[in-house]
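S.K.: Could you look at this predicted model? Sequence included:
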Amino acid sequence: MHLYVRRLTPLLSKIANPKTTTRAMATQHTPSSSDRLNIFSTPLRPHSLQPPTGYVRDGYCHAPASDPGNHSVAAILTPEFLEFSKSRGNDLTSIGLKGGCKWCLCVSRWKEALLAHGRGEVGKDAVPRVVLGATGRRALEGCSVDELVQWKADE
């Protein structure tokens, strides 16, 4: 089973009962001050608690040092991206995600979709829109502010 799917499988039970898990999830991790910044170096906004997202499932797309995947891109998923991700070995639909869900993506997967679009391999809908104020500063380790701004979500 793919590493991400194994890590995310417990999320299914949390999605089933979000009221009891939201409070627990929000207290699991207190980000450091550098974790709390978005790509504009302003305070990071929460992205989603239903489903609970982020590497530590606290609703924020900050990527602590313990996050090897750098889940810092605050994205709004599309069916086309979910299919793209599945074709690359990470089936996010297996944990109940669908188009329209807000999810903290690995910066490398978001960039992979962006580059595939640039090569004409996928349509523009395969690149998820980005919620800029909720995208963690570590996203800049894999893409530029300009790239993210080009794909900003209507907020």
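M.R.: Right, received. Where do you want to start?

S.K.: Only C-alpha atoms from now on, for both contacts and neighbour counts.
M.R.: Noted.

S.K.: residue contacts, Ala63?
M.R.: Ala63 makes contact with 35, 54-55, 70-72, 136, 138, according to Cα atoms under 8 Å, 6 or more residues apart in numbering.

S.K.: all helices for the protein, in order.
M.R.: 3-8, 11-16, 18-26, 79-87, 107-118, 145-150 (DSSP state H).

S.K.: any chance of those in CSV, plus distance to Val127 and mean neighbour count?
M.R.: Shown next, in CSV, are the helices of the chain (distance: least, Cα to Cα, whole Å; neighbours: other Cα atoms under 10 Å):
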stretch, distance to Val127, mean neighbour count
helix 3-8, 19, 13
helix 11-16, 24, 16
helix 18-26, 28, 15
helix 79-87, 6, 18
helix 107-118, 5, 19
helix 145-150, 11, 14
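
S.K.: To Gly59, which of the ones you listed lies closest?
M.R.: Gly59 lies closest to helix 18-26 among the helices of the chain, at 7.2 Å (Cα to Cα).

S.K.: starting at the chain centroid, how far to that closest one?
M.R.: Distance of helix 18-26 from its chain centroid, counting by Cα atoms, centre = their mean, to the nearest Å, is 18 Å.

S.K.: also this one, for the comparison:
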Amino acid sequence: MARNVIGGDLETCGTDPLTGFYRNGCCDTGGEDMGVHTVCARVTAEFLDFSREQGNDLSTPRPEFGFAGLVPGDRWCLCASRWVEALREGVAPPVVLEATHARTLEWVDLDDLRSHAVT
């Protein structure tokens, strides 16, 4: 069983929309996941705008990929590096610690994650 950033079992991030690199609802990762989609975030409008500006439009529906587009409040497994970029720009979305994979700690300090934790 995968572990989360606070040492417990990795919990489900979101199933509506279905998230995760493996589209299993969890921010699990493996060798094929070059983007390291390990941060379970509750996306905000500010983050979605930021991501679009960085070239990753997460809010526009892409039916050809079975993707309805995200809206503020959706839970989504973000790339650890993108979350760090958003943190530096002051638009990091809140995170669900129990559903954020422990591998995230290779990129992000636990104190930064805790300061953005969903309560």
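M.R.: Now that the structure is in, tell me what you want to look at. This one's a predicted model, so the numbers in the text were calculated from it and none came from an experiment.

S.K.: Over which residues of structure 2 does stretch 71-87 of structure 1 lie when aligned?
M.R.: Under the alignment (TM-score structural alignment), stretch 71-87 of structure 1 falls on residues 37-53 in structure 2.

S.K.: Please list the members of the contacts of Ala63 of structure 1 that lie in strands.
M.R.: Among the contacts of Ala63 of structure 1, the members falling in strands (DSSP state E) are 71-72.

S.K.: Whichever of the contacts of Ala63 of structure 1 end up buried, select them in PyMOL.
M.R.: Those of those that count as buried under 16 or more other Cα atoms under 10 Å are selected in PyMOL with:
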select buried, resi 35+54+55+70+71+72+136+138
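
S.K.: ok, so of the contacts of Ala63 of structure 1, who is nearest Thr42 of structure 1?
M.R.: Gly136 (9.8 Å).

S.K.: Look up the closest residue to the counterpart of Leu105 of structure 2 in structure 1, ignoring the ones flanking it.
M.R.: In structure 1, Leu105 of structure 2 lines up with Leu140, judged by TM-score structural alignment. Taking Cα to Cα, 6 or more residues apart in numbering, and ignoring the residues beside it in sequence, Leu140 of structure 1 has Ile39 as its nearest neighbour in space, at 6.9 Å.

S.K.: what do we get in structure 2 for the one you found?
M.R.: Going residue by residue (TM-score structural alignment), Ile39 of structure 1 aligns to Val5.

S.K.: Enumerate every residue touching Leu10 of structure 2.
M.R.: If you count contacts by Cα under 8 Å, 6+ apart, then Leu10 of structure 2 has 1-4, 26-28, 98-101 around it.

S.K.: same thing but at 7 Å, please
M.R.: Going by Cα atoms under 7 Å, 6 or more residues apart in numbering, Leu10 of structure 2 touches 2-4, 98-101.

S.K.: Pull out the buried residues from these.
M.R.: Among those, the ones that count as buried by 16+ other Cα under 10 Å are 3-4, 98-101.

S.K.: Any chance of CSV for those residues, columns distance to Leu110 of structure 2?
M.R.: Shown next, in CSV, are the buried ones among the contacts of Leu10 of structure 2 (distance: Cα to Cα, whole Å):
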residue, distance to Leu110 of structure 2
Arg3, 14
Asn4, 11
Glu98, 12
Ala99, 14
Thr100, 11
His101, 12
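
S.K.: returning to what we had before: want to try TSV for the helices of structure 1, with distance to Arg129 of structure 1 as columns?
M.R.: As requested, the helices of structure 1 are arranged in TSV below (distance: least, Cα to Cα, whole Å):
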stretch	distance to Arg129 of structure 1
helix 3-8	21
helix 11-16	23
helix 18-26	24
helix 79-87	10
helix 107-118	10
helix 145-150	8
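
S.K.: Number of residues surrounding Cys101 of structure 1?
M.R.: Neighbourhood size, Cys101 of structure 1 [other Cα atoms under 10 Å]: 17.

S.K.: That's all I had, so thanks and see you.
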